[in-house]
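Asker: My questions are about this predicted structure, shown below with the sequence.
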Amino acid sequence: MNPAQVRYLIFFQYIGTKYRGVVRLRPNESCLGVQNYLEQAAQKLRPINTIKFFISSRTDSGVHALCNSAHVDVQRAEGKPPFTEEILVTALNHHLKPEPIRVLKALRVADDFHAQYRAQSRTYVYRVVTGCHYSLLPVFDRSLCWAVGEGSLNISAMQEAAQYLLGTHDFSAYRSLSSDAIFKSPIKTLDQLDITPASGHMSHHLPYNDLQFWELTFRSKSFLYRQVRRMTGALVAVGQGRIEACHVKEVLETRDPTVLSKYAIVAPPDGLFLKHVAYDETDLKTDENLTIS
């Protein structure tokens, strides 16, 4: 009798600065993806199957995750019971040291569950800071935010511009020009776009009284490649007075991704965090009688 194979949904976080994104790269690359390290850690648990993580949400080089997710199948040798959720988390974190990657939670799910396709929404947060040049940014916040300059931002103008992006639109003008982007539908629904004050990680303990942190929160079922970074760049340009709020709508209506470069730069990866991947609660309920194969 073959031992059971169990599927787990894994929630994990990472600081993306040293990685070439989240997805697996060839082992001979000089810089790997987060997935490489997750799979290496899981393979050290000595499963009898080849480990593969199916990532729910791709992130680029330098982009971080407060909580990303993936599913993985683990098959143990005959006579050994499946890992409990708690033991799996502890064991993976042990083998991930010293990488800035941490498994937050594991849930046993049905064997037809798919982390990417069952996701109901994805929430990203982009952190910007005003009040200093990047070279003077506190070391605790470097690579974790975008220093947009010494001047303040016109937040009310940014919030006005944000209203034009909410709802269902053809976001072609805010997608990347990369060759693979054209194969995905540009029609997306942006359910949330908030701009709220925030704080630095450690800056309030230091003599940086002029720093002002802001968080731009975006939520949608899915996003186009670099859509969040391009929208952020446009909104910051509005906040700096380089363009009017209405220009954000005008760019959107062109459906031309080349137009945006005339108005704004693409926000760098440093300040972008995948915050949350949401699922239907019925997919996440642990059933002791769950059939596994």
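Answerer: Arrived safely.
Asker: Every contact and neighbour count from this point should use C-alpha atoms.
Answerer: Fine.
Asker: what about the helices in the stretch 151-293 of the chain?
Answerer: According to DSSP state H, counting those that start in this stretch, the stretch 151-293 of the chain carries its helices in the segments 155-165, 227-239, 245-254, 281-284.
Asker: Okay, one more to line up with it:
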Amino acid sequence: MRFAMIIEYDGTDYSGWQRQKNGISVQQRIEEALEKLLMKKITIVGSGRTDKGVHAEGQVAHFDAETDLSEFKIKGSLNFFLPEDIKIREIKRVADDFHAQFDAKSKVYVYNTYISRVKSPLKSRYYVQIIPPLDIELMRECAKKIVGKHDFSSFSVKNGDSPSTTVRLISRLEIIEKGDELTFEVEGPGFLYKMVRSIVGTLIWIGRGKLSPDCIEKMFDSGDRALGGKTLAANGLVLKKVKY
């Protein structure tokens, strides 16, 4: 039997989603809880990795298990065993050929910031501070240039992985204002390493007048990461939803 879960977690104290040789991961904690419940080792497969310090509201994962327990009982028991910063929001039986990673059509990430000259102690765990002034309308105009299919090598950070292609599709990029909060919502089928954080950092640098609006075209043309803005911190990023 195959089960799918929607998982919410605060990634602050974890080395990321995926199991690591050094450091505790979200995947590890969930697999440990499943082992306590089902009395055998279970491997879960997530829709994708989130990096160290990144949060999730709607991560999706699947696992296989033969059990007579109801979905309600599995969910309640897992949440009992899991720490307070990881919880299962939903769990349901799915088709045996469902795959959390390969069946995903798109992912929605949000990056949370607030505009203030004074750092907020209450927001600092989940938001990143932006010092004003900030030209938000200019940022929105520049965001339109990012939507579509491009080579995003200049909006990513190199790591040990070598993707077969650095071409990605951004289907939606919205900048939402609410009081002093500024949220960037980005949707696409897949993302390069630190791609969302690099996109948001570049837009903010443009909004603050530290970069020219034409830097986006130059980045796409050259593939030069150095032409863009700062790669922002992990704590502002949330995997909001995975669409199937």
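Answerer: Arrived safely, thanks for sending. These numbers were taken from a predicted model, which means no experiment stands behind them.
Asker: of the helices of the stretch 151-293 of structure 1, which approaches residue 268 of structure 1 most closely?
Answerer: Evaluated over those, closeness to residue 268 of structure 1 peaks at helix 227-239, with 7.0 Å, by Cα to Cα.
Asker: what angle sits between the closest one and helix 245-254?
Answerer: Relative orientation of helix 227-239 of structure 1 versus helix 245-254 (axes from the mean of the first three to the mean of the last three Cα atoms, to 10 degrees): 150 degrees.
Asker: Columns distance to residue 192 of structure 1 and mean neighbour count on top of the helices of the stretch 151-293 of structure 1, output as TSV?
Answerer: Below are the helices of the stretch 151-293 of structure 1 laid out as TSV (distance: least, Cα to Cα, whole Å; neighbours: other Cα atoms under 10 Å):
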stretch	distance to residue 192 of structure 1	mean neighbour count
helix 155-165	9	18
helix 227-239	12	24
helix 245-254	16	18
helix 281-284	21	11
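Asker: Of all the ones you listed, which one is nearest residue 65 of structure 1?
Answerer: Closest approach to residue 65 of structure 1 among the helices of the stretch 151-293 of structure 1 (Cα to Cα): helix 227-239, 14.1 Å.
Asker: residues in structure 2 aligned with that closest one?
Answerer: Following TM-score structural alignment, the aligned partner range for helix 227-239 of structure 1 in structure 2 is 195-207.
Asker: on average, how far is that stretch from the matching bit in structure 1?
Answerer: Once the two are superposed, stretch 195-207 of structure 2 sits an average of 0.6 Å from its aligned residues in structure 1 (mean Cα distance after the TM-score superposition for structure 1).
Asker: Looking at the helices of the stretch 151-293 of structure 1, spot the one closest to residue 140 of structure 1.
Answerer: Closest approach to residue 140 of structure 1 among the helices of the stretch 151-293 of structure 1 is made by helix 227-239 (22.0 Å; Cα to Cα).
Asker: can you give me the strands in the stretch 101-250 of structure 1?
Answerer: Here the stretch 101-250 of structure 1 has its strands, by DSSP state E, counting those that start in this stretch, at 101-109, 119-130, 146-147, 167-170, 187-198, 212-220.
Asker: most tightly surrounded among the ones you listed?
Answerer: When you average the neighbours per residue for each of those (mean count of other Cα atoms under 10 Å), strand 146-147 leads with a mean of 25.
Asker: Please tell me which residues of structure 2 that one aligns onto.
Answerer: Counting by TM-score structural alignment, strand 146-147 of structure 1 lines up with residues 128-129 of structure 2.
Asker: By how much does the matching stretch deviate from structure 1 on average?
Answerer: For stretch 128-129 of structure 2, the mean distance from the matching residues in structure 1 following superposition reads 0.8 Å, by mean Cα distance after the TM-score superposition for structure 1.
Asker: distance of the closest residue to residue 217 of structure 2 other than its chain neighbours from residue 184 of structure 2?
Answerer: Closest residue in space to residue 217 of structure 2, ignoring its immediate chain neighbours: residue 145 at 8.0 Å, by Cα to Cα, 6 or more residues apart in numbering. As judged by Cα to Cα, to the nearest Å, residue 145 of structure 2 and residue 184 of structure 2 stand 15 Å apart.
Asker: cool, residue 151 of structure 2 as well?
Answerer: In this structure, residue 151 of structure 2 and residue 184 of structure 2 are separated by 20 Å, where distance is defined by Cα to Cα.
Asker: Near residue 238 of structure 2, how many residues? Count them for me, please.
Answerer: Using other Cα atoms under 10 Å, residue 238 of structure 2 has 26 other residues around it.
Asker: That one: what's it in contact with?
Answerer: Residues counted as contacts of residue 238 of structure 2 (Cα atoms under 8 Å, 6 or more residues apart in numbering) are 54, 55, 56, 57, 109, 110, 111.
Asker: Residue in structure 1 paired with the last one?
Answerer: Looking back up the chat, that one is residue 111 of structure 2. For residue 111 of structure 2, the aligned position in structure 1 is occupied by residue 126, per TM-score structural alignment.
Asker: The closest residue to that match other than its chain neighbours: neighbour count?
Answerer: In this structure, residue 126 of structure 1 finds its nearest non-sequential neighbour in residue 272, 4.5 Å apart by Cα to Cα, 6+ apart. A count of nearby residues for residue 272 of structure 1, using other Cα under 10 Å, gives 30.
Asker: how close does residue 272 of structure 1 sit to residue 8 of structure 1?
Answerer: 27 Å.
Asker: check which helix or strand covers the corresponding residue of structure 2 for residue 59 of structure 1.
Answerer: Residue mapping for residue 59 of structure 1 onto structure 2 gives residue 50, with TM-score structural alignment as the criterion. Using DSSP states H and E, no element contains residue 50 of structure 2; it sits outside every helix and strand.
Asker: Sweet, I'm off.
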